[in-house]
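**Q** what follows is a predicted protein model with its sequence.
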Amino acid sequence: MPDVRVWFRGVLVAAGMAPLPAAAPAAAHAPVPVAAAFAPASASVSARADVSGGLDASGGRRTDGPAPVESIPAYDVVLAIDPSSVLRVRETITYDFEGGGEHGIVRRVPYRRGDRLYEIRNVRTSSSTGAPARARTLRLWNDVQITVGGGGARPVTGRQAYVIEYEVAGALTPGSGRDELVWDAIGSSWSVPIGEAAVRVEAPAPLRKVSCRAGAPASSGTRCLRDRDGPFAIDFTQRGLRPGEGVVVQVRLPKGVVAVPPPRYARPRWAGTWAGTATLGLALAGTVAVAGFGAAGGPFPRRRSGEALVTAGALLVLADVADDVVPHGPWSFSLGDLCLAGLSLALAGAGIRYAHRTGPAERAPIVPEED
């Protein structure tokens, strides 16, 4: 790569570790030249004193100003598209804890958008400033939550640098004449302002159709500042992101450059066949008939058989749920034939129990009065 890439990264990291304002004004949301983003340290301290009220005229800490605000002075992302269509992501986050004594940071990466599914794998984390960087992942409804530090880790203060690396499978979408990547490089779940975001896109083919927008929603937000430094890599920058604002990159590659598999989608919620659906219908009708027959005084199975059917049905439902949810997450659950069979047994058992509860067999015997 040309030397400008090394220069660009060095300036960004230097700016991130230098004192920057805790929150950028709203007018700074529009793209600005890179040179304007890196003010001298003395000017930054002065601006910070004016905005936050945290420093007095002599440079001492004031106690009458607002509480310190956490922020991300610099957020550097590299999106590298592998020839196998895997998206390799490296995020370098400079986080300013403002003396709050937090235990780490939390990054949420989506693995589901609508019915579209992605695979987030090979998560690795580190810290160049010595902060605790043990990674823990948790699959939520739509996101994979990556916790860096946290838990029993020692609290950290001031500015810390974290590196999060992971791979995304299934991020590219195949088309008739092209393959496309649409990805939010920083996500929209950050609750703190971001001073300067830099996104670098790398591909195994010349990048001719690449765009970047920032905001909320990022797909229709402000155009990022573009800095091309080579045919196979393009850099974008955006300054003054408010909490909840993201940076969405759209890349279009010629067909055949990468091997893009078909997208993976979540299964429909109703995955039962006609046999399973018919079984459930018959069980429902049978339950009503058994309950009514028993309530009218007719013979019906024992109460224990009803309890056994309810237990067996519940176990079948749990087995069907676990078969979907454990490997693919909670959103992947669907009603299959196994679940329908379990519901059928549970309904039949519930009908027997209801008949015993309302039938004459459960009523107290009538004792004749003594003369």
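**A** Perfect, I can see it now.
**Q** switch to C-alpha atoms for all contacts and neighbour counts from now on
**A** Noted.
**Q** distance from the helix or strand in which residue 288 is found to the middle of the chain?
**A** Here residue 288, judged by DSSP states H and E, is contained in helix 274-295. Between the centre of helix 274-295 and the centre of its host chain there is 42 Å, according to CA atoms, centre = their mean, to the nearest Å.
**Q** report all helices and strands that it contacts.
**A** helix 337-358 (3 or more CA pairs under 8 Å, 6 or more residues apart in numbering; DSSP states H and E).
**Q** list the contacts of residue 200.
**A** 77-79, 233-236 (CA atoms under 8 Å, 6 or more residues apart in numbering).
**Q** alongside the first one, take a look at this:
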Amino acid sequence: MVLCEYMKRIFSLILLCLFFALPVSAEEIDSYGVVVDVSERGSLYVVENISMNFGSIERHGVIRVIPAKFSRGNTTYELRISDISVSDDNGDLSFSVSHEDGLVLVTIGDPDVVVSGVVQYVLRYKVDGAVVYGESSDDLVWDAVGTQWAFSISDVRAVYRFHNPVSRNRISFDCGVGENGSCTSVAVKDIGGGLVSEVVFTQDSIAGGEGVFNRMSFSKGFLKTPRPVEVYLQRVKDNWYMLFFAVVAVVAVDVWRRRRKVEVDTDADVS
């Protein structure tokens, strides 16, 4: 009996030592900060500060998957991602860029170097095409955090800064999390006179596969609207099937006109 009790204590002690000796191996993001500068032409200049915690797992780096396509109704909008750079606390990092089904994959790291523990990644890039121009308002659509991360993310903060302060009554905004959730908090930086220079969205945490989605609507005139022909050409480029149907329609009209002309000529000959 005494021996059994002694063995239990030894076993418990071994488990306790193992618990404290082994480091945490689960990967997670400790904090995710995003700053988005919105230019007067609707371009987004994005800076992401990602505190990646690899735990005890050795990795060569991470893959940041940037969504580059969204839909509204039957219309698809392609985002153009450019001017990408990546760094950490020690300077610039090597990376490669690839494209896959409406996604931009930024593979960060050196295949000859492994990392573990906490690594601070800083991504910078430019986004064009995130604004949907309407008749009475222009809508900004952007996912501050995409849904492609496989692990949990804590302390999410997305700050949108405007090229010029905007009247509070000329802007509306929303923040979603996952399928039906909403952000923990939304705040504006009021500089007086009813003018807003920043909108800040925060979220305590999200699970792997969830994202943080931001939508803003500006009254017409705050952003410079491209010429109608530019908007149309870009929309056709993003939705090539529109061009296909346009060509089919033109051909159908031409065939109908030719047939109509033949019928008219035939009637004239008969008379």
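**A** Received, thanks. Here the structure is a predicted model, which means the values were calculated and not measured.
**Q** can you give me the TM-score here?
**A** Once superposed, chain against chain, the TM-score is 0.71 (TM-score structural alignment, normalised by the length of structure 2); 217 aligned residues with a CA RMSD of 2.9 Å.
**Q** helix or strand right after the helix holding residue 288 of structure 1?
**A** helix 303-328.
**Q** that following helix maps to which residues in structure 2?
**A** On structure 2, no counterpart of helix 303-328 of structure 1 exists by TM-score structural alignment.
**Q** return the set of buried residues in that helix.
**A** Using 16 or more other CA atoms under 10 Å as the test for burial, helix 303-328 of structure 1 gives 303, 306-307, 309-310, 312-317, 320-321, 324.
**Q** just want the angle from it to helix 337-358.
**A** 150 degrees (axes from the mean of the first three to the mean of the last three CA atoms, to 10 degrees).
**Q** packing partners of helix 303-328 of structure 1?
**A** Counting by 3+ CA pairs under 8 Å, 6+ apart, helix 303-328 of structure 1 packs on helix 337-358.
**Q** what is the helix it packs on packed up against?
**A** By 3+ CA pairs under 8 Å, 6+ apart, helix 337-358 of structure 1 packs against helix 274-295, helix 303-328.
**Q** so which of those is nearest residue 34 of structure 1?
**A** Proximity to residue 34 of structure 1 (CA to CA) singles out helix 303-328 among those, at 42.2 Å.
**Q** tell me the gap between that closest one and the middle of its chain.
**A** Taking CA atoms, centre = their mean, one finds helix 303-328 of structure 1 lying 30 Å from the centre of the chain it belongs to.
**Q** likewise for stretch 205-223 of structure 2?
**A** With CA atoms, centre = their mean, you get 9 Å for stretch 205-223 of structure 2.
**Q** what range in structure 1 matches that stretch?
**A** Aligned by TM-score structural alignment, stretch 205-223 of structure 2 falls on residues 240-258 of structure 1.
**Q** what's the first helix or strand after the longest strand that structure 2 contains?
**A** Determined from DSSP state E, the single longest strand within structure 2 is strand 153-167. Past strand 153-167 of structure 2, further along toward the C-terminus, the next helix or strand under DSSP H and E is strand 171-177.
**Q** let me see the ranges of the helices in the stretch 151-271 of structure 2.
**A** Using DSSP state H, counting those that start in this stretch, the helices of the stretch 151-271 of structure 2 run over residues 228-238, 240-270.
**Q** let me see the contact set for the closest residue to residue 75 of structure 2 other than its chain neighbours.
**A** Nearest non-adjacent residue to residue 75 of structure 2, counting by CA to CA, 6 or more residues apart in numbering: residue 239, 7.0 Å away. Counting by CA under 8 Å, 6+ apart, residue 239 of structure 2 touches 75-77.
**Q** now structure 1: which of these match?
**A** Among the contacts of residue 239 of structure 2, the contacts conserved in structure 1 (both residues aligned by TM-score structural alignment, their matches' CA atoms under 8 Å) are 76-77.
**Q** for the contacts of residue 239 of structure 2, which one is nearest residue 54 of structure 2?
**A** Among the contacts of residue 239 of structure 2, and counting by CA to CA, the member closest to residue 54 of structure 2 is residue 77, at 34.6 Å.
**Q** thinking that closest one is in contact with residue 133, fair?
**A** No. Between residue 77 of structure 2 and residue 133 there is no contact under CA atoms under 8 Å: 11.5 Å.
**Q** what's the closest of the helices and strands packed on helix 337-358 of structure 1 to residue 55 of structure 1?
**A** Proximity to residue 55 of structure 1 (CA to CA) singles out helix 303-328 among those, at 50.7 Å.
**Q** quick revisit: now do the same end-to-end measure for the match of stretch 205-223 of structure 2.
**A** One end of stretch 240-258 of structure 1 to the other measures 34 Å (CA to CA, to the nearest Å).
**Q** report the buried residues of it.
**A** Residues of stretch 240-258 of structure 1 classed as buried: 240-254, 257-258 (neighbour count, 16+ other CA under 10 Å).
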